[in-house]
Each structure stands twice: as C-alpha cells, then as structure tokens.
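In: Predicted model, plus sequence, below.
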Amino acid sequence: MTYDQQILHILTEAGERGISVQTIARHVFNMNVSFFVSPDFEEIRTYVQQYLLRNSRSSLSLIERTERRGYYRLNTKGSADARQLMLEFQEHENIEEAEDEKPQQQDLSLSLFD
C-alpha cells in the first residue's frame, strides 16, 4: 500500500470530523515501521502535508480542509471520487468482517502427549 492509499484510508476512518496532519503522519509512519525498516518520520510528515495541500485546493477536490487549522477530511459533498472511495472502503471492511465471521474449524487431531 502506498502512502497515498494509506492517507486516504486514514481519512475514511476519521470521518466527518477530520484528522490533523500530525496524526495522519503518525499513522502512516506506524503503518510502515517494521523490525528491519524504520522510515524517517520527518520525510513522511512532509509528504503527508504536501499531499494534503495538493489534493485540497479546489471545492471539488478529493480532500478538504476543516474549520480547525491543520485538520483535513474527505470531501464527500463536493467530490464524487470521495463518495466512491468511502463506498469502496466500506465494502472492503464488510468483506473482511464476513470472512471473520466464518466458523472456525475445531482441531480434532489426537494429542501426542496424552
């Protein structure tokens, strides 16, 4: 998953209230940290900030600024792409929930230590 996709996923989970640039950057950083790789937080924060500024310029943009300074959310009122994105993420989450609800198969094998 690219940074762009991760940012959009975080914004869909944030909902109408929006989320701050710093918090988005922290989430993206945590999504990319692994045992062997630790990306630079400042690079990620700069990328997130630039991405949000680039994609929130017009009233028809995918992302919009909220009333609070430094907070962003998906533009579900002015952008058809944002509405479609919300539907796609909701659909994806419903599929994952359905897979989780499948009955777990019970292990009926005999134990070697009984």
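Out: Received it, and whenever you're ready, just let me know what you need. All of these numbers come straight from a predicted model, not from anything done at the bench.
In: For the rest of this, base every contact and every neighbour count on C-alpha atoms.
Out: Fine.
In: So which residues of this protein form strands?
Out: Using DSSP state E, the strands of the chain run over residues 19-20, 63-65, 71-74.
In: which strands and helices sit next to the longest one?
Out: Helices and strands in packing contact with strand 71-74 are listed as helix 3-14, strand 19-20, strand 63-65; criterion 3 or more C-alpha pairs under 8 Å, 6 or more residues apart in numbering; DSSP states H and E.
In: for comparison:
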Amino acid sequence: MQYDKEILRVLAEAGDEGLSVQNISRHVFNACNSFFNPIDQEEVRRYVQSYLLKNSKTANALLAKNKKGVYKLNANNQLSEQLLFQFHDEPEVYKEKPIVDQSLSLFDD
C-alpha cells in the first residue's frame, strides 16, 4: 500500500531521533491526499498507528520505539538498513548543456 511506503520514507528521512505518530500520520496524509482522491485524516492516523505497533513488537522488528509514541527505523534490522540506502541515494544531477543560439540573424555579417 502507498501508506506503508510513505511511512518508511518519512522515518528514513527522520533518522535516529525518529518521529511521533502524529507527525508521521500528518506527513503520510499530506503525501497521499489529493483533490480527486480525498482521504480521511483520522483513518490515516489509525492506519499509521496500527502499522507502527504491528512492526515494532519484537527486538529485531523493522521499526523501533525510541520513546513513548516516537518511532524510528531499527538499526539492528537488515531490511531497515537496506531501506536507508534506498531512500538516501543521491538523486541524479543533470548537467545542463550550454544554450547555443541557432536563430537566424536579421543582418548579414
């Protein structure tokens, strides 16, 4: 589901401090809501909260609880390390070619 990807992306950007459930659900809501496909913010918050609880139960889970209500990616999990690499890949920088003026001159040289 798209919510899952957004949750993991937001947590990868948050780093070791993590984010609260409220902040994560707000980011997911803003990323997934659109004019043509409106979603309910309370529904997103419930989904995010259940996803975080479900994926942070064990010591080797994908997510880890930092403090009460604050979650982060678990550094001890191999899958979360791979996610950090995927989300933190540097975007390709395109070099702009110099613009060559190919217009015709009005006057003969």
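Out: Structure received. The structure presented is a predicted model; accordingly, all values stated were derived computationally and were not measured.
In: hmm, back to that, now render the helices and strands packed on strand 71-74 of the first structure as a markdown table, adding distance to residue 29 of the first structure and mean neighbour count.
Out: Listed next are these as a markdown table, based on distance: least, C-alpha to C-alpha, whole Å; neighbours: other C-alpha atoms under 10 Å:
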| stretch | distance to residue 29 of the first structure | mean neighbour count |
| --- | --- | --- |
| helix 3-14 | 9 | 17 |
| strand 19-20 | 14 | 20 |
| strand 63-65 | 20 | 23 |
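In: Among the ones you listed, which comes closest to residue 47 of the first structure?
Out: helix 3-14 (8.4 Å; C-alpha to C-alpha).
In: how close does that closest one sit to the second structure?
Out: For helix 3-14 of the first structure, the mean deviation from the second structure after alignment is 0.4 Å (mean C-alpha distance after the TM-score superposition for the first structure).
In: could you pull out the helices for the second structure?
Out: Assigned by DSSP state H, the helices in the second structure fall at 2-14, 21-32, 41-54, 78-87.
In: could you redo those helices as JSON lines and give each row distance to residue 60 of the second structure?
Out: Converted to JSON lines, the helices of the second structure look like this (distance: least, C-alpha to C-alpha, whole Å):
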{"stretch": "helix 2-14", "distance to residue 60 of the second structure": "16"}
{"stretch": "helix 21-32", "distance to residue 60 of the second structure": "20"}
{"stretch": "helix 41-54", "distance to residue 60 of the second structure": "13"}
{"stretch": "helix 78-87", "distance to residue 60 of the second structure": "9"}
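In: Residue 96 of the second structure: which of the ones you listed is closest?
Out: Of all those, helix 78-87 comes closest under C-alpha to C-alpha, at 25.1 Å.
In: Figure out which of the helices and strands packed on strand 71-74 of the first structure is closest to residue 107 of the first structure.
Out: Here helix 3-14 is closest among these (C-alpha to C-alpha), at 36.1 Å.
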